[in-house]
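sequence plus predicted model, see below.
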Amino acid sequence: MENGSYRYEILKIEGLRVTRYSAYPVFVLLFLIYVFIMVSNLGIVMMIAMEKALHKPMYLLFCNLPVSDALSATVVLPGLLKDILVESERYISYVACALQAFGVHSLSTSAHTILIIMAFDRYVAICNPLRYHTIMTNKMVVKLSVIAWLIATIPVGAVLALSIRLSQCTSVISNPYCDNPSLFKLSCENLLLNQVFGLLSAVMLWSLSISCISITYLKIAYVCFKNRSSTLKSKAIKTCSTHLIVYLIFLGCGSTVIILHRFAAYEELRNLASILFHIVPTSLNPVIYGLQTKEIRQGLQQIVQRRKMIPG
């Protein structure tokens, strides 16, 4: 390149390969999944907001997760749906690509941090039940929520800044949507700093997430074992199992994408895993919490009963 700082204004997306015959079935499937994700996640948020019985720290903190899931799906799926219907080559502006990458990474990071503050809430409720309402005040709920979102956005901004500074020698995105690896792979410069910093930030986030949640559950298990109260054990299992299932699903989907990004030979499998990462956790989370959490089930039943009582 004669100009070392050259940047393409329009990028070509090649990661989503759908044949003419499978385009409409895939579109309908993804559209129905997206509708389900939005209705289920935003429905839970609205239900918690409407039902005074659910105005508790546990559910107010949980509200962050369906909001994050709905936003995460919206950042990726509408663009995919549009691309499926377009039979010609797919393009995106560089600015839109960078914004999408920021949304993808900040929202996936927010899922980690939100699950961490939810684990802290369960720890206080089980290990310090007498001080729970003193510790988990409305002010603390707001503070924890703000910290979770800030931790999710600030490091992502720093990682993307390293990618945006690079010049480009290609304009082809090999992923179904824009993310940080897609951006820095557009450059032919030395990418060692980007790869090391990106991997280091991911390792630090995952280490923080796994460590915090592991320590929290070990302390909860120790308290339950020491107390030997069947009521306490039942409460711990009911409230913690749901959180742990959601966390393990998210951890499994996220680790699969990160691992496959390191192997160019599995590009098609990585593209599929990248899409599933924004479908599987976001659609399963509201189902798991809706089925496992008694208060949410009761709140949903009350709303349904009220609607049945309305004439016509």
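Right, received. Where do you want to start? Everything quoted here is computed from the prediction, not taken from an experiment. Numbering: from 1, shown residues only.

only C-alpha atoms for contact and neighbour calcs from this point on.
Fine.

ok, which stretches of the stretch 151-300 of the chain are strands?
With DSSP state E, counting those that start in this stretch applied, the stretch 151-300 of the chain shows strands at 172-173, listed in chain order.

buried set for stretch 173-186?
In terms of neighbour count (16 or more other CA atoms under 10 Å), stretch 173-186 has its buried residues at 173-186.

one more: stretch 29-44?
For stretch 29-44, burial by neighbour count (16+ other CA under 10 Å) applies to 30-31, 33-34, 37-38, 40-42, 44.

for that stretch, the distance to its chain's centre please.
In this view, stretch 29-44 has its centroid 14 Å away from the chain centroid, taken as CA atoms, centre = their mean, to the nearest Å.

contact partners of it?
Around stretch 29-44, the neighbours that count as contacts under CA atoms under 8 Å, 6 or more residues apart in numbering are 63, 66-67, 69-70, 73, 77, 81, 279, 282-283, 286-287, 296.

turn the buried residues of stretch 29-44 into CSV, columns for distance to residue 101 and secondary structure.
Rendered in CSV, the data for the buried residues of stretch 29-44 read as follows (distance: CA to CA, whole Å; DSSP: H, G, I helix; E, B strand; the rest coil):
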residue, distance to residue 101, secondary structure
30, 20, helix
31, 22, helix
33, 22, helix
34, 19, helix
37, 20, helix
38, 21, helix
40, 25, helix
41, 22, helix
42, 23, helix
44, 27, helix
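
also this one, for the comparison:
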Amino acid sequence: MLLYNASSVVTEFIVGGFDTTNSPIVVGVIILIVYIVAVIANLVNILFIIYDKRLHKPMYYLICNLAVVDILFTSSTSPTMIGVLVASVKTISYVPCLIQMFAFNLGWVMEMFALSVMAFDRLIAISRPFHYHSYLTNARTLVLTYILWIVACGVAAIFPVTVIPLPHCYTVLKYAFCDYPAIIRTTCVDPNYYFNIAVVIIFFLVFFTFGFICLSYIGIIYFVKFSSNNDKMKMGSTCLSHLIVVTCYYFPIFILSILTRLGVVLTLEARNGLMIGSILGPSLINPFVYCLRTKEIKYKIIMMFKKV
């Protein structure tokens, strides 16, 4: 680990999170393939929704927003990890590192916001099916989405703002990319205070969004029990896609952000694996879940292949 004088100006960092990785090229190629598939699949979802005016509805706008978030989320870190593993490019300049940290945290926050809004959308659709389009119009959906992006930008900006004034004594990042804990560990200050700030933000966001999703599904279950068996099956199928996505996203977060603070010690490899899984997993699964379980999008894909 390179040691700097506190008065020195750090111009670049060295990504050291994969130094102990066995077969780095194999891992890098796997990440590359998953990344390419995830980006293409999400782009297909976006293009289908944009160019088909019949899909210009609140639910599809939310699916499109989730696809945009997934592309941002996975693109914020994957190129750096692929470069380190495949091309052995381990250095990243100071400013791009901060930009990467901001983009990663923006995608991380927006993923939670997007899933929360989609749970609320399902609640309105099931509890007020005849008034759904009057409650959740296209305009209101777009305005709500814009507001969430603004709030998410404000939250994500907290992390680089707290890092910029700090002097750096080290240049080697302990983890796989420029995330907040890795950069804080390169500074000359006691990291516990800054880690506690991050824990408070993470706990509030996870508790609020996951709690909101749980409350939405409690409401959905309440209204579903008064429905016919046929309607229950349709509602269950509608909500299953969202539940799959929520599980894939929140499960690694609970392990990384909560259990580790309760004393559970993770190896560097385990932490990197969970972090990479939390980034690439939802971004890869989301478009396929919504393509395969949303009949309008699935129908368009089938017709496209029939024409070929």
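Nice, thanks for sending it over. Keep in mind the model is a prediction, meaning the values are calculated, not measured.

tm score of chain vs chain?
The TM-score (TM-score structural alignment, normalised by the length of the second structure) is 0.91; 304 aligned residues with a CA RMSD of 2.2 Å.

returning to that earlier point: closest to residue 98 of the first structure among the buried residues of stretch 29-44 of the first structure?
Checking the buried residues of stretch 29-44 of the first structure against residue 98 of the first structure with CA to CA, the nearest one is residue 34 at 22.6 Å.

please tell me how far the closest one sits from residue 286 of the first structure.
13 Å (CA to CA, to the nearest Å).

over to residue 114 of the first structure?
In this view, residue 114 of the first structure and residue 286 of the first structure are 15 Å apart by CA to CA.

one more: residue 227 of the first structure?
In this view, residue 227 of the first structure and residue 286 of the first structure are 32 Å apart by CA to CA.

list the residues that contact residue 231 of the second structure.
Shown here is residue 231 of the second structure, whose contacts under the criterion CA under 8 Å, 6+ apart are residue 224.

hang on, residue 273 of the first structure packs against residue 256?
Yes - taking CA atoms under 8 Å as the definition, residue 273 of the first structure is a contact partner of residue 256 at 7.0 Å.

these two: who's more crowded?
Here residue 273 of the first structure and residue 256 are compared on neighbour count by other CA atoms under 10 Å; more neighbours surround residue 273, at 20 against 15.

residue 12 of the first structure belongs to a strand, doesn't it?
Yes - looking at residue 12 of the first structure with DSSP: H, G, I helix; E, B strand; the rest coil, it is inside a strand.

need the counterpart of it in the second structure.
The alignment partner of residue 12 of the first structure in the second structure, by TM-score structural alignment, is residue 14.

check which helix or strand covers residue 66 of the second structure.
Residue 66 of the second structure is located in helix 58-75, with elements delineated by DSSP states H and E.

residue 4 of the first structure and residue 165 touch, don't they?
No - under the criterion of CA under 8 Å, residue 4 of the first structure lies out of contact with residue 165, with a separation of 11.1 Å.

circling back: higher neighbour count, residue 227 and residue 286 of the first structure?
Relative neighbour count places residue 286 above the other of residue 227 of the first structure and residue 286, with 24 against 11, counting by other CA under 10 Å.

separation between that one and residue 292 of the first structure?
Using CA to CA, one obtains 10 Å as the distance from residue 286 of the first structure to residue 292 of the first structure.

do residue 134 of the first structure as well
Relative to residue 292 of the first structure, residue 134 of the first structure is positioned 27 Å away (CA to CA).

those two: who's more crowded?
Under the criterion of other CA under 10 Å, the comparison of residue 134 of the first structure against residue 292 puts residue 292 first, with 16 against 10.

so what's that one closest to, chain neighbours aside?
If you skip the residues right next to it in sequence, residue 292 of the first structure has residue 242 as its closest partner in space, 6.3 Å away by CA to CA, 6 or more residues apart in numbering.
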